[in-house]
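**Q** have a look; sequence and predicted model below, questions after that.
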Amino acid sequence: MKIALFGYGKMGRMIDEISLERGHQIVARIDEKPGEIPYGEMEVAIDFSVPESAVTNIKGCLSKGVPVISGTTGWLERFGEVSDHCEKVKGAFLYASNFSLGVNIFFELNRILASMVDKTGEYEVGIDETHHIHKLDTPSGTAITLAEGIIENSGYKKWALDKEGPETIPIYSHREGEVPGTHVITYTGGVDEIRISHEAFSRKGFALGAVVAAEWILGKQGVFSMKDVLNLGRK
C-alpha cells in the first residue's frame, strides 16, 4: 500500500515506522508548508497535521480520489463540510479522535455505562484527561468523544471545560510531562462512586490503529469511524 503522510511530527514518524514494518511504502511525507503534492502516487493518505491545515489536506486528497484517514483534532466544527464533500466526490474518509483499539472499546463501555447510570438519577458525571505538554488542543478529542457518548445516552445536554452546570459534563484537562494519554470518567453519588479509566502506555497503539484503518478503507466509499473498522456495534 502506498501511503502519504500529512504532518510529520511524533505521530507521523511513528506511523511511518509502523507502516514500513507492515510492508507498506511511504510515497510522501508532507509537513505544514508542502510544495507540489504527489496525489497520483498515493493509494491512501493519513493526516496528523494541524487544525489549520487539516480541512485543506483532507478535501484536496478526496478531490483527487485518495481515501483519507484523519486523526487531527481541533477542526471538527467543519466536519459536516468535509463529510458533504466526501459524499459529493464519492470518496472515502475516516476520522477518529483516537485510533487505539483499547480506547475504542472504552468508548463503547462509556456509552453503555452512561445509559445504565442515567436510569438511576443518583450520580453526577465528570471527565478528567491528562496528556503530554506538547498537545495543542484542550480538551482532547478523545475527551470530547467521551462526553458526546454520554450526552447521546443520558440527560446531559452539553460539556464545558473546567466548568460545572445544569445538564453539563465538566471536562478537566491537564498537561504534564510526556504522558501519552489518560482518561477517567467518574460518576459520583451520595453513597458511592463509579469510575472507569483508560491509560495509554505509549503512542504506538494510536499509530498502529491509524495504519490498520488505512488498510481497511481501501476500496470503500463513504464516511466512516473506528466503529466500522473494528465492527463495534451499539448496545
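**A** Alright, I've got the coordinates.

**Q** from here on, contacts and neighbour counts on C-alpha atoms
**A** Will do.

**Q** pick out the residue closest to the middle of this protein.
**A** Closest residue to the average C-alpha location of the chain: residue 97 at 1.1 Å, with Cα atoms, centre = their mean.

**Q** check contacts around that residue.
**A** Residues near residue 97 by Cα atoms under 8 Å, 6 or more residues apart in numbering: 71, 72, 73, 141, 142, 145.

**Q** kindly recompute the last result at 6 Å.
**A** By Cα atoms under 6 Å, 6 or more residues apart in numbering, the contact list for residue 97 reads 71, 141, 142.

**Q** so the closest residue in space to the second one that isn't next to it in sequence versus residue 144, what's the distance?
**A** Counting by Cα to Cα, 6 or more residues apart in numbering, the nearest residue to residue 141 once its immediate chain neighbours are dropped is residue 97, at 4.9 Å. Between residue 97 and residue 144 the computed distance is 8 Å (Cα to Cα, to the nearest Å).

**Q** which SSE is the nearest residue to residue 29 once chain neighbours are set aside in?
**A** Of all residues not flanking residue 29 in the chain, residue 5 sits nearest, at 4.9 Å (Cα to Cα, 6+ apart). According to DSSP states H and E, residue 5 maps onto strand 2-6.

**Q** return the set of buried residues in that strand.
**A** Neighbour counts over strand 2-6 (16 or more other Cα atoms under 10 Å) mark 3, 4, 5, 6 as buried.

**Q** touching, residue 131 and residue 175? I think so.
**A** Yes: between residue 131 and residue 175 there is a contact at 5.0 Å, judged by Cα atoms under 6 Å.

**Q** show me which of these two is the more surrounded one.
**A** residue 131 (21 against 16; other Cα atoms under 10 Å).

**Q** off-centre distance for stretch 215-231?
**A** 14 Å (Cα atoms, centre = their mean, to the nearest Å).

**Q** flag every buried residue along it.
**A** For stretch 215-231, the neighbour count (16+ other Cα under 10 Å) marks 215, 217, 222, 223, 224, 225, 226, 227, 229 as buried.

**Q** quick check: closest non-adjacent residue to the third one.
**A** Nearest residue to residue 222 in three dimensions, chain neighbours excluded: residue 92, at 4.8 Å (Cα to Cα, 6+ apart).

**Q** before we go on, here's another structure to hold up against the first:
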Amino acid sequence: MKIALIGLGTTGKIVAEFLVKEQALSVVLCRKNSPDAGKDLSEILHRPYMAVPVETIDNLEETLVKYKPDVLIDFSSPSFLRENLTTLARCNVNVVTAVTGYTQMDIKRAKVLARKQKFGVVFAPNITRGVNVMLLMAQIAAILQPDYDFQVIDENHRNKKDSPSGTAEKIATAIMKGLGKRSDEDELVPIHSIRAGDITGRHKVLACGLYDQIEITHTAFSRKAYAEGAYKAACFILGKTGLYEMKDVYGLGNYTCAKERFGDATELPLSNAYA
C-alpha cells in the first residue's frame, strides 16, 4: 500500500514518521508556496534521508498520477477536501481524513461522490480506538442513568483551532441518543473546552446524580495513538468504496446492548452513537 499524507503539523509529523517506519509513505503534500516544497521529508523531520518527496498541491492530479498513492491521509484542514475531493475520486485515491470542522453538507457531498465515483472515504475526527470505546460507554451510561446530569469536558493543546473538538461533539451526540433525545433539541449536553499548553487530548464525561457521580475519561498519552489509528483506517479503506467512520474501522458498527438485561426486552443499537 502506498500512502500520501497532507498536514505536517505537530500530529502530522508524528504520523509521517509512523508511516515511514511502516514503509507505506510515498509522498507528502503541502500547500501552495510552502517553504517545504521540493524538500525530502527528512529535512523537515531532521532525520536521515527518507526518499519521501514533499510536493505542493498546485498540480494535484499530476502529482497523484506520478506517485500513484492508494490512500491519502489528511491532517490538514476542511478546505483541502472541499476543494480536492473530486480530483482524488477521479484519480481513484481513497481518503482518510482526521480533520474536524466539516459541515453536514460536506459529509453528504462526500457520501454521494463516493457512491458515484466508487471510491472510499473515512471521516475520522475520533481516530483512536479508545475514543470509540468511550462513545459506546457514554451512551450506555445515558441509557442506564437517564435521570443523571451529563457534561463533557474537552481538553486539548493551546493551538487546536476547533473548540469544542469534533470528538467532544460526538460524545455529546452519543449521550443524547442514549437519553432518547435528538441532537437538535434545546437541552443539549454541555461541553466545556480547555485549550492549554501541549495537552495531547483528554475527554471526560461526567454523569452526576444526587448522591453519586460517574466519570468516563479517555486520555491520549502520545500522538502516536493518532498515527496508529490513521494507519489502521488506511489499511481498512484500501480497495473499499463508500463512506465510513472509525466505528467501522474498529468493528464497532454492529455493537448492540440487550436492554432486557436492564429490565426491557428491546435491543438498542449503539451504532447510532456515531450520528
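**A** Thanks, I have it. What you see is a predicted model, and the numbers here were worked out from it, not measured in a lab.

**Q** any idea what the TM-score is?
**A** Superposed pair, TM-score by TM-score structural alignment, normalised by the length of structure 1: 0.90. Supporting alignment: 226 aligned residues with a Cα RMSD of 1.7 Å.

**Q** circling back: check the fit of the helix or strand following the strand holding residue 5 of structure 1 onto structure 2 and give the mean distance.
**A** Later in the chain than strand 2-6 of structure 1, the nearest helix or strand by DSSP H and E is helix 10-21. Taken over the aligned residues, the distance from helix 10-21 of structure 1 to structure 2 averages 1.3 Å (mean Cα distance after the TM-score superposition for structure 1).

**Q** make sure residue 94 of structure 1 is indeed in a strand.
**A** Yes: Residue 94 of structure 1: assigned to a strand according to DSSP: H, G, I helix; E, B strand; the rest coil.

**Q** and for the equivalent of it over in structure 2, the neighbour number?
**A** Matched by TM-score structural alignment, residue 94 of structure 1 corresponds to residue 122 in structure 2. If you count neighbours by other Cα under 10 Å, residue 122 of structure 2 ends up with 26.

**Q** check residue 36 of structure 1 too.
**A** Neighbour count for residue 36 of structure 1, taken as other Cα under 10 Å: 7.

**Q** who's in contact with it?
**A** So residue 36 of structure 1 contacts nothing (Cα under 6 Å, 6+ apart).

**Q** quick one: map it onto structure 2.
**A** Match for residue 36 of structure 1 (TM-score structural alignment): residue 59.

**Q** how about the strands of the stretch 101-250 of structure 2, start to end?
**A** Taking DSSP state E, counting those that start in this stretch as the criterion, the stretch 101-250 of structure 2 carries its strands at 120-123, 149-156, 191-195, 202-208, 213-219, 242-245.

**Q** deepest-packed of those, please.
**A** Mean neighbour count (mean count of other Cα atoms under 10 Å) peaks for strand 120-123 among these, with a mean of 26.

**Q** so how far is that strand off the chain centroid?
**A** Worked out by Cα atoms, centre = their mean, strand 120-123 of structure 2 lies 10 Å from the chain centre.

**Q** and the longest helix for structure 1?
**A** In structure 1, taking DSSP state H as the definition, the longest helix is helix 101-118.

**Q** buried stuff in that helix?
**A** Quick answer for helix 101-118 of structure 1 (16+ other Cα under 10 Å): 101, 103-104, 106-108, 110-115, 117-118.

**Q** what do you get for stretch 74-93 of structure 1?
**A** Buried residues in stretch 74-93 of structure 1, defined by neighbour count with 16+ other Cα under 10 Å: 74, 76, 82, 83, 85, 86, 90, 91, 92, 93.

**Q** list just the nearest of those residues to residue 184 of structure 1.
**A** When the buried residues of stretch 74-93 of structure 1 are ranked by distance to residue 184 of structure 1 (Cα to Cα), residue 74 comes first, at 20.9 Å.

**Q** isn't the residue nearest to residue 29 of structure 1 right up against residue 44?
**A** No: counting by Cα under 6 Å, residue 5 of structure 1 stays clear of residue 44, with 8.9 Å between them.

**Q** circling back to that earlier point, and of the buried residues of strand 2-6 of structure 1, the nearest to residue 167 of structure 1?
**A** Using Cα to Cα, the buried residues of strand 2-6 of structure 1 come closest to residue 167 of structure 1 at residue 6, 38.2 Å.

**Q** surely that closest one touches residue 32?
**A** No: contact criterion Cα under 6 Å: residue 6 of structure 1 and residue 32 do not qualify, at 8.1 Å.

**Q** residues contacting the residue mapped onto residue 167 of structure 2 from structure 1?
**A** Matched to structure 1 by TM-score structural alignment, residue 167 of structure 2 sits across from residue 142. By Cα under 6 Å, 6+ apart, the residues touching residue 142 of structure 1 are 97, 98.

**Q** how much space separates residue 142 of structure 1 from residue 61 of structure 1?
**A** Distance from residue 142 of structure 1 to residue 61 of structure 1, counting by Cα to Cα: 25 Å.

**Q** equivalent analysis for residue 116 of structure 1, please.
**A** The gap separating residue 116 of structure 1 from residue 61 of structure 1 is 41 Å, by Cα to Cα.

**Q** before we move on, what about residue 39 of structure 1?
**A** Using Cα to Cα, residue 39 of structure 1 is found at 7 Å from residue 61 of structure 1.
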